[in-house]
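got a sequence here, can you model it:
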Amino acid sequence: MTTSLKNHILRFVHPSEKEITDFISLVEIENIAPKQFILKEGHHCNYNHFIAKGCFRSFFLNKKGVEKTVNFGIEDWWLTDFDSFINKTQTQLNIQATEDAIILKISRSNLDNILQNSLEINKYFRIIQERVRIADQKRIQYMFNLSGEELYNTFYKYNPEFVQRVPQYMLASYLGFTPEFLSKIRAKKRS
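Below you'll find the model as predicted:
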């Protein structure tokens, strides 16, 4: 499983073999069952998670107790609650597997250690964070500028794997729709 992380790093930067080995030695491998949580609201987020296999969602419960999906993650993505992980605060998010999964997780202290000792691994995480920020910014822009149908079509165009792997109610929550509205859009798209 660490091969997928190593390959992902090498897509973006060129660390020495020692830097990669040092980094990989700091991660912990964990098998996760469907519906299992790797983070629950009210706890502290102590790890940044690299998804080697599987699909996850991060969500919170609004004041009415309705789940609101914030993000998804699949293979070769990093997923965490940045606020809790960086600021050591209690999380308001839940992160849950939607299918069988394997994660490689690294603690904040181990990540800080490797970032101080490896310019290339530091650069890798900067690039990953930039990509996350760009994706979040685009999502916000799309949600404000596109109709519901346009938003779904744009999401489908850039993320077709999620449409197949994620239950409709989760996808609807992520896009800010009701499941019924999403069902109407999908039916229209099929016809």
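
C-alpha from now on. contacts and neighbour counts both.
OK.

all strands for this protein, in order.
28-32, 37-39, 47-53, 56-61, 67-73, 78-79, 94-97, 101-107 (DSSP state E).

so can I have TSV of those showing distance to residue 124?
Compiled in TSV, the strands of the chain are given as follows (distance: least, CA to CA, whole Å):
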stretch	distance to residue 124
strand 28-32	19
strand 37-39	24
strand 47-53	13
strand 56-61	22
strand 67-73	18
strand 78-79	12
strand 94-97	23
strand 101-107	15
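
of all those strands, which one is nearest residue 118?
Residue 118 lies closest to strand 101-107 among the strands of the chain, at 15.3 Å (CA to CA).

now do the closest one and strand 56-61, the angle between them.
If you take axes from the mean of the first three to the mean of the last three CA atoms, to 10 degrees, strand 101-107 sits at 70 degrees to strand 56-61.

point out the other helices and strands that strand 101-107 packs with.
Counting contacts by 3 or more CA pairs under 8 Å, 6 or more residues apart in numbering; DSSP states H and E, strand 101-107 packs against strand 28-32, strand 47-53.

with mean neighbour count and distance to residue 132 added, can I get these in JSON lines?
Output for the helices and strands packed on strand 101-107, formatted as JSON lines (neighbours: other CA atoms under 10 Å; distance: least, CA to CA, whole Å):
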{"stretch": "strand 28-32", "mean neighbour count": "15", "distance to residue 132": "23"}
{"stretch": "strand 47-53", "mean neighbour count": "23", "distance to residue 132": "13"}
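
how about those strands in TSV, adding distance to residue 92?
Shown next, in TSV, are the helices and strands packed on strand 101-107 (distance: least, CA to CA, whole Å):
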stretch	distance to residue 92
strand 28-32	21
strand 47-53	15
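
out of these, the one nearest residue 96 is which?
strand 28-32 (9.1 Å).

who touches the closest one?
Strand 28-32 is contacted from outside by 1, 97, 100-106, using CA atoms under 8 Å, 6 or more residues apart in numbering.

try stretch 103-110
So stretch 103-110 is in contact with 2, 26-32, 46-53, 85-86, going by CA under 8 Å, 6+ apart.

out of the strands of the chain, which is closest to residue 115?
Among those, the nearest to residue 115 by CA to CA is strand 101-107 (11.9 Å).

please generate a structure for the following sequence too, so the two can be compared:
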Amino acid sequence: MYPNFIQHIKRYISLSEDEEQILLKYIKPLTLKKKAYLLQEGEICKANYFVESGCLRMFFINEKGTEQIVQFALENWWLADYMSLTMQTKSPFYIQTIEPAEIIAIDFKKQDELFDELPQMERYFRIMMQRAYAATQRRFKFFHDYTKEENYRFFVSLFPEFVQRIPQYMLASYLGLTPEYLSELRKKHG
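Sure, this is the predicted structure:
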């Protein structure tokens, strides 16, 4: 049951079989179709979402009315609007499935209870947040230090299988490119 979820957690902390059963009391599995929303602008993010299978995107609508993707999440990745989640305020973001997905949700209101019962989960989430924050810092550096073409090549080298799974217009949005320019880069770099 939820092999990716349990295995991922066990990469960072130890959990006995009894502790796994305790953890499973705090999760809510979700089976979602393609293009289903977990969060929409103006709603409060109520859970932290782990991708057991499938792919998610987080985006906002900019002042021109265009979707701007800020993050993707594949298998074994977490996704939430952390400001909305921790402050319980309205979100400016949408979280949507790109393909059918199996998601594991940990409700914000139950998270502290989980940490009380399994203190090592707090360590796990600290590690996840540190990794996510480090990735965000690196992304900002790349966007400021490298050309759009260098950013594209770097992303493709890091996530080659992912690039095949998402529509080209979404990858263009995430990388700050036009779909036309991305098409030129794909032709140029194979």
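
can you pull the TM-score for these?
Once superposed, chain against chain, the TM-score is 0.96 (TM-score structural alignment, normalised by the length of structure 2); 190 aligned residues with a CA RMSD of 1.0 Å.

residue 90 of structure 2 maps to what in structure 1?
Under the alignment (TM-score structural alignment), residue 90 of structure 2 pairs with residue 90 in structure 1.

and for residue 33 of structure 1, the neighbour number?
15 (other CA atoms under 10 Å).

how close does it sit to residue 56 of structure 1?
Taking CA to CA, to the nearest Å as the measure, residue 33 of structure 1 falls 11 Å from residue 56 of structure 1.

which neighbours do those two have in common?
97, 99.

in structure 2, which residues correspond to the longest helix along structure 1?
If you go by DSSP state H, structure 1 has its longest helix at helix 119-145. The counterpart of helix 119-145 of structure 1 in structure 2, using TM-score structural alignment, spans residues 119-145.

contacting residues for the match of residue 90 of structure 2?
Counting by CA under 8 Å, 6+ apart, the residues that residue 90 of structure 1 touches are 41-45, 84.

cool, residue 89 of structure 2 as well?
Residues in contact with residue 89 of structure 2 (CA under 8 Å, 6+ apart) are 43-45, 83.

which among those residues end up buried?
For those, a burial check counting by 16 or more other CA atoms under 10 Å picks out 43-45.

format those residues as CSV; extra columns: distance to residue 171 of structure 2.
Formatted as CSV, these follow (distance: CA to CA, whole Å):
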residue, distance to residue 171 of structure 2
43, 25
44, 26
45, 24
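
which among those residues gets closest to residue 73 of structure 2?
Nearest to residue 73 of structure 2 among these is residue 45, at 16.1 Å by CA to CA.

distance check, that closest one against residue 114 of structure 2.
On the measure of CA to CA, residue 45 of structure 2 and residue 114 of structure 2 end up 18 Å apart.

just residue 89 of structure 2 next, same as before
As judged by CA to CA, residue 89 of structure 2 and residue 114 of structure 2 stand 22 Å apart.

show me the contacts for residue 19 of structure 2.
Residues near residue 19 of structure 2 by CA under 8 Å, 6+ apart: residue 118.

check residue 172 of structure 1 too.
178-179, 182.

what about it, distance to residue 102 of structure 1?
Separation of residue 172 of structure 1 from residue 102 of structure 1 (CA to CA): 25 Å.

again, but for residue 151 of structure 1
Distance from residue 151 of structure 1 to residue 102 of structure 1, counting by CA to CA: 30 Å.

looking at those two, which is more packed in?
More neighbours surround residue 102 than the other of residue 151 of structure 1 and residue 102, with 21 against 18 (other CA under 10 Å).

list the contacts for that one?
So residue 102 of structure 1 contacts 29-32, 51-54 (CA under 8 Å, 6+ apart).

repeat that for 7 Å
Shown in contact with residue 102 of structure 1 (CA atoms under 7 Å, 6 or more residues apart in numbering): 30-32, 51-54.

distance from the chain centre to stretch 59-74 of structure 1, please.
13 Å (CA atoms, centre = their mean, to the nearest Å).

what does stretch 110-122 of structure 1 give?
21 Å.

buried residues, that stretch. List them.
111, 114-115, 118, 120-122.

can I get the residues you listed in CSV including distance to residue 37 of structure 1?
Below are the buried residues of stretch 110-122 of structure 1 laid out as CSV (distance: CA to CA, whole Å):
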residue, distance to residue 37 of structure 1
111, 22
114, 27
115, 27
118, 31
120, 31
121, 28
122, 28
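
now the two most distant members of those.
111 and 120 (13.0 Å).

common neighbours of those two, please.
When contacts are counted by CA under 7 Å, 6+ apart, residue 111 of structure 1 and residue 120 have no shared neighbour.

distance from stretch 94-110 of structure 2 to the middle of the chain?
Its chain's C-alpha centre and that of stretch 94-110 of structure 2 lie 9 Å apart, by CA atoms, centre = their mean.

and that stretch, how far from structure 1 on average?
Following the fit onto structure 1, the mean deviation recorded for stretch 94-110 of structure 2 is 0.7 Å by mean CA distance after the TM-score superposition for structure 1.
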